[in-house]
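Participant: the following block contains a protein sequence and its predicted model.
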Amino acid sequence: MPLLKLAKHQLHYQVDGPSSAPVLVLSNSLGTTLQMWQPQMAALSQRYRVVRYDSRGHGASTATARCRLADLGGDVLTLLDALDSERAHFCGLSMGGLTGLWLGAHAPERLLRLAVCNSAAKIGDSEAWRQRAAQVRSEGMAALAASAHQRWFSADFCAQAPDTVAQARAWLAHTPPDGYAACCEALAEADLRADLPRIATPTLLIAGEYDPVTTVAEAQTMAAAMPNAQWLALPASHLSNLEAPRAFEQSLLAFLDAD
């Protein structure tokens, strides 16, 4: 289990694929782990050196008392430095997608192509994030995990794929409350809407047709504000790479292989 030891925390990561291939970094959503990308790994690792990591405070990556979006983006840059990777493709979902937007705004020289999935430049309501952080710090993750499937997946998918739904809920249930809460507080502060016009990296914005969290309309708004972005919608809710794995994989590969 590779661990990158930093000043105040450690970052768990995994590398798959040919060492000579272009690097592709995958960034997980809030309340999941690097395992969320497993459905795409067989295809992605044939063409890319795929670097997955657990976001700060998730999985086997330790938490810090305070976390900002710049910290999440900085973790990616530190990981790339540790792997001697000057530039990489980046694909993130939800919180991972917002991390990608931060990189596009603040470290564009490190990016080749950027995929921002089921995300937005400002996700949700700031006060709601702060309330959720306080809730999990006082009550733990059980109540949140019990209802997560209603936000993450469509009702039809929940009925058709109970094992996938159960696995996703387990990731959330086992996320350390302090790590989850710190990231909620980072999302409460994060707002990159004013930065979108200067993100010139070729960008794919993937939305879920049934996503109640980050909508198709938000992807369209971002695409209109960014100089080199395109958007598409998949028949899925919030965790689109799990609900529509093959369509997600094909769309991502077509975008990354466009060069």
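Facilitator: Alright, I've got the coordinates. Bear in mind that the values here come from a model prediction, so they are computed numbers and not experimental data. Residues are numbered from 1 along each chain as shown.

Participant: drop to CA atoms for contacts and neighbour counts, all remaining ones
Facilitator: Will do.

Participant: can you give me the strands in this structure?
Facilitator: Ranges of strands within the chain are 3-5, 10-16, 23-27, 49-53, 88-93, 111-117, 203-208, 229-234, based on DSSP state E.

Participant: turn those strands into CSV, including distance to residue 190.
Facilitator: Formatted as CSV, these follow (distance: least, Cα to Cα, whole Å):
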stretch, distance to residue 190
strand 3-5, 25
strand 10-16, 21
strand 23-27, 17
strand 49-53, 21
strand 88-93, 15
strand 111-117, 15
strand 203-208, 18
strand 229-234, 21
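
Participant: can I get these in CSV with mean neighbour count and distance to residue 147?
Facilitator: Output for those, formatted as CSV (neighbours: other Cα atoms under 10 Å; distance: least, Cα to Cα, whole Å):
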stretch, mean neighbour count, distance to residue 147
strand 3-5, 14, 31
strand 10-16, 19, 27
strand 23-27, 26, 23
strand 49-53, 24, 25
strand 88-93, 24, 20
strand 111-117, 25, 22
strand 203-208, 27, 19
strand 229-234, 19, 23
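
Participant: among those strands, which comes closest to residue 135?
Facilitator: Closest approach to residue 135 among the strands of the chain (Cα to Cα): strand 88-93, 23.6 Å.

Participant: hmm, back to that, the strands of the chain: which one's closest to residue 138?
Facilitator: strand 10-16 (24.7 Å).

Participant: other SSEs contacting that closest one?
Facilitator: strand 3-5, strand 49-53 (3 or more Cα pairs under 8 Å, 6 or more residues apart in numbering; DSSP states H and E).

Participant: looking at those strands, which is closest to residue 62?
Facilitator: strand 3-5 (9.8 Å).

Participant: how about the helices of the stretch 51-200 of the chain, start to end?
Facilitator: 69-82, 95-106, 126-139, 142-152, 155-160, 162-173, 177-189 (DSSP state H, counting those that start in this stretch).

Participant: next up, a second structure to put side by side with the first:
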Amino acid sequence: MTEITIAGEAFNVRLEGDEDKPVLALAHQLGGSLAVWEPLMPALLEHFRVLRWDSRGHGGSVANEGPYSVAQLARDAIAIFDALGIEKADWLGLSMGAIVGQAALIAAPERIGRAVLANTAAKLGTPDIWNDRILAAREEGLEAMAGAVAARWFTQEFREADPEAVEAVLFILRETSPQGYAAASAALRDVDQREAIRSIRNKVLVIVGRHDPSAPPELGAFVASAIEGARLATLESSHISHIEQPDAFVEAVIDFLTAPEAPARRPAAARKAAGRRARQRIARRAPIKAPAKKATAKKTAAKQAQRRKAPAKTTAAKQGAPKKARVAKTPAKKSAAKAPVKESAAKKAVVVKKRAATKSPIKSAKSKPAATKKPAANAVARSAGKKPPSISRAARKPPRRR
């Protein structure tokens, strides 16, 4: 433990870990102390030099008459940085400690690196709720409040499963000065940072407990939505999430605080200006091809005109083609049906003689041309020195049966 005096007021402070590691500042909840972070210290010290202190009105720090303000509590934190020669530190705050962290990010963003704000809100509760707690703390003491506080801070399942962890946190609450608790409660009653947090540009992670009645998850979700680029993580816990879900809590915190820096994006106006300059450079380098464009336009017009005319011709051709095909195919089918299977010239002559001898009723007009035309055609072909026309494949093959 180290006692630091700031403007004549004493603060209980502890700074631990390797001096070469980045500093992480831990700010506790209302009714807590720096001891509430003890279960997380082994994991955090692997990555950070850890700074803890008892907030004004709590633990071993000054507990003067209030009321306090959240801005005053944030100034206390920055004054502790100065006293220890810490130029900049990351921030991990729980409940009241996260609300004080918001105020530090607003007032002195250059002194804070990344910030984890757990189980928090920009405005928490109503004046009536806080006035009742202030009155109860002053008149009844924190021992009488412990049972109701435990029901808000931890789920029933956790209270039954790990009563020792719950009792350790409640012990710190009971040891808190009633005057200091009441003065800090007044600070939370009066604070409203719902608009001011929109100016925060630091990297922020907001952690909420799904079963938290003290700082319902929708209040934390609002903080994450109001801070540009902030992330939101939800744990299956109540208000004191780092005790109820320590593994998930530590993993979320360390992953966020140690993640490598992403390359900074230029503002939108700068990106647009760069885009315009690039387009201008491309336009200056591109060759001018206006004549080619005109020729292309003429060719396109000619093609379009041909396409407009082509359908009419094609349609006419399509309409006429079937008729011609039918006319041409009909005799072919008849002749193919009547075409005799391949016969020798001697057989044909015998058939003709038999028909003439028996006085066949078949007219000579159908038989004689077949006998007389072929030799004439062959004779003409021989005189011209050409071979006689061969029979087509269709004529040589027998007709197909249907």
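Facilitator: Sure thing, it's come through. The structure presented is a predicted model; accordingly, all values stated were derived computationally and were not measured.

Participant: ok, back up a step: how about JSON lines for the helices and strands packed on strand 10-16 of structure 1, with distance to residue 61 of structure 1 added?
Facilitator: Listed next are these as JSON lines, based on distance: least, Cα to Cα, whole Å:
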{"stretch": "strand 3-5", "distance to residue 61 of structure 1": "8"}
{"stretch": "strand 49-53", "distance to residue 61 of structure 1": "8"}
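
Participant: residue at max distance from the center of structure 1?
Facilitator: In terms of distance from the mean C-alpha position of structure 1, residue 138 ranks first, at 25.6 Å (Cα atoms, centre = their mean).

Participant: biggest helix in structure 2, by residue count?
Facilitator: helix 290-338 (DSSP state H).

Participant: kindly name the residues of structure 1 that line up with that helix.
Facilitator: Using TM-score structural alignment, helix 290-338 of structure 2 corresponds to no residues of structure 1.

Participant: elements contacting that helix?
Facilitator: Using 3+ Cα pairs under 8 Å, 6+ apart: helix 290-338 of structure 2 touches no other helix or strand.

Participant: now the residue nearest the centre of structure 2: closest residue in space that isn't a chain neighbour?
Facilitator: The centroid of structure 2 falls nearest to residue 231 when counting by Cα atoms, centre = their mean (13.7 Å). Excluding its sequence neighbours, the residue lying closest to residue 231 of structure 2 (Cα to Cα, 6 or more residues apart in numbering) is residue 205, at 4.8 Å.

Participant: might one say that the one you found is in contact with residue 113?
Facilitator: No - Residue 205 of structure 2 is beyond contact range of residue 113, at 11.9 Å (criterion: Cα atoms under 8 Å).

Participant: for residue 67 of structure 1, give me its contacts.
Facilitator: Neighbour list for residue 67 of structure 1: 182, 183, 185, 186 [criterion: Cα atoms under 8 Å, 6 or more residues apart in numbering].

Participant: just residue 226 of structure 1 next, same as before
Facilitator: 196, 197, 198, 199, 200.

Participant: now do residue 94 of structure 1
Facilitator: 28, 29, 30, 116, 117, 118, 119, 120, 214, 238.

Participant: for residue 274 of structure 2, see how far away the residue mapped onto it from structure 2 is.
Facilitator: Per TM-score structural alignment, the equivalent position to residue 94 of structure 1 in structure 2 is residue 95. Distance of residue 95 of structure 2 to residue 274 of structure 2, given as Cα to Cα, to the nearest Å: 44 Å.

Participant: same check, this time on residue 130 of structure 2
Facilitator: 53 Å.

Participant: so for these two, which sits in the more crowded spot?
Facilitator: residue 130 (19 against 12; other Cα atoms under 10 Å).

Participant: just checking, the more buried one touches residue 184?
Facilitator: No - when contacts are counted by Cα under 8 Å, residue 130 of structure 2 is not listed as touching residue 184 (10.2 Å).

Participant: need the buried ones from the contacts of residue 94 of structure 1 selected in PyMOL.
Facilitator: Listed next is the PyMOL selection for buried residues among the contacts of residue 94 of structure 1, using 16 or more other Cα atoms under 10 Å:
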select buried, resi 28+29+30+116+117+118+119+120+214+238
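
Participant: for the contacts of residue 94 of structure 1, give me CSV that also has distance to residue 77 of structure 1.
Facilitator: Formatted as CSV, the contacts of residue 94 of structure 1 follow (distance: Cα to Cα, whole Å):
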residue, distance to residue 77 of structure 1
28, 16
29, 18
30, 19
116, 17
117, 20
118, 22
119, 20
120, 21
214, 25
238, 26
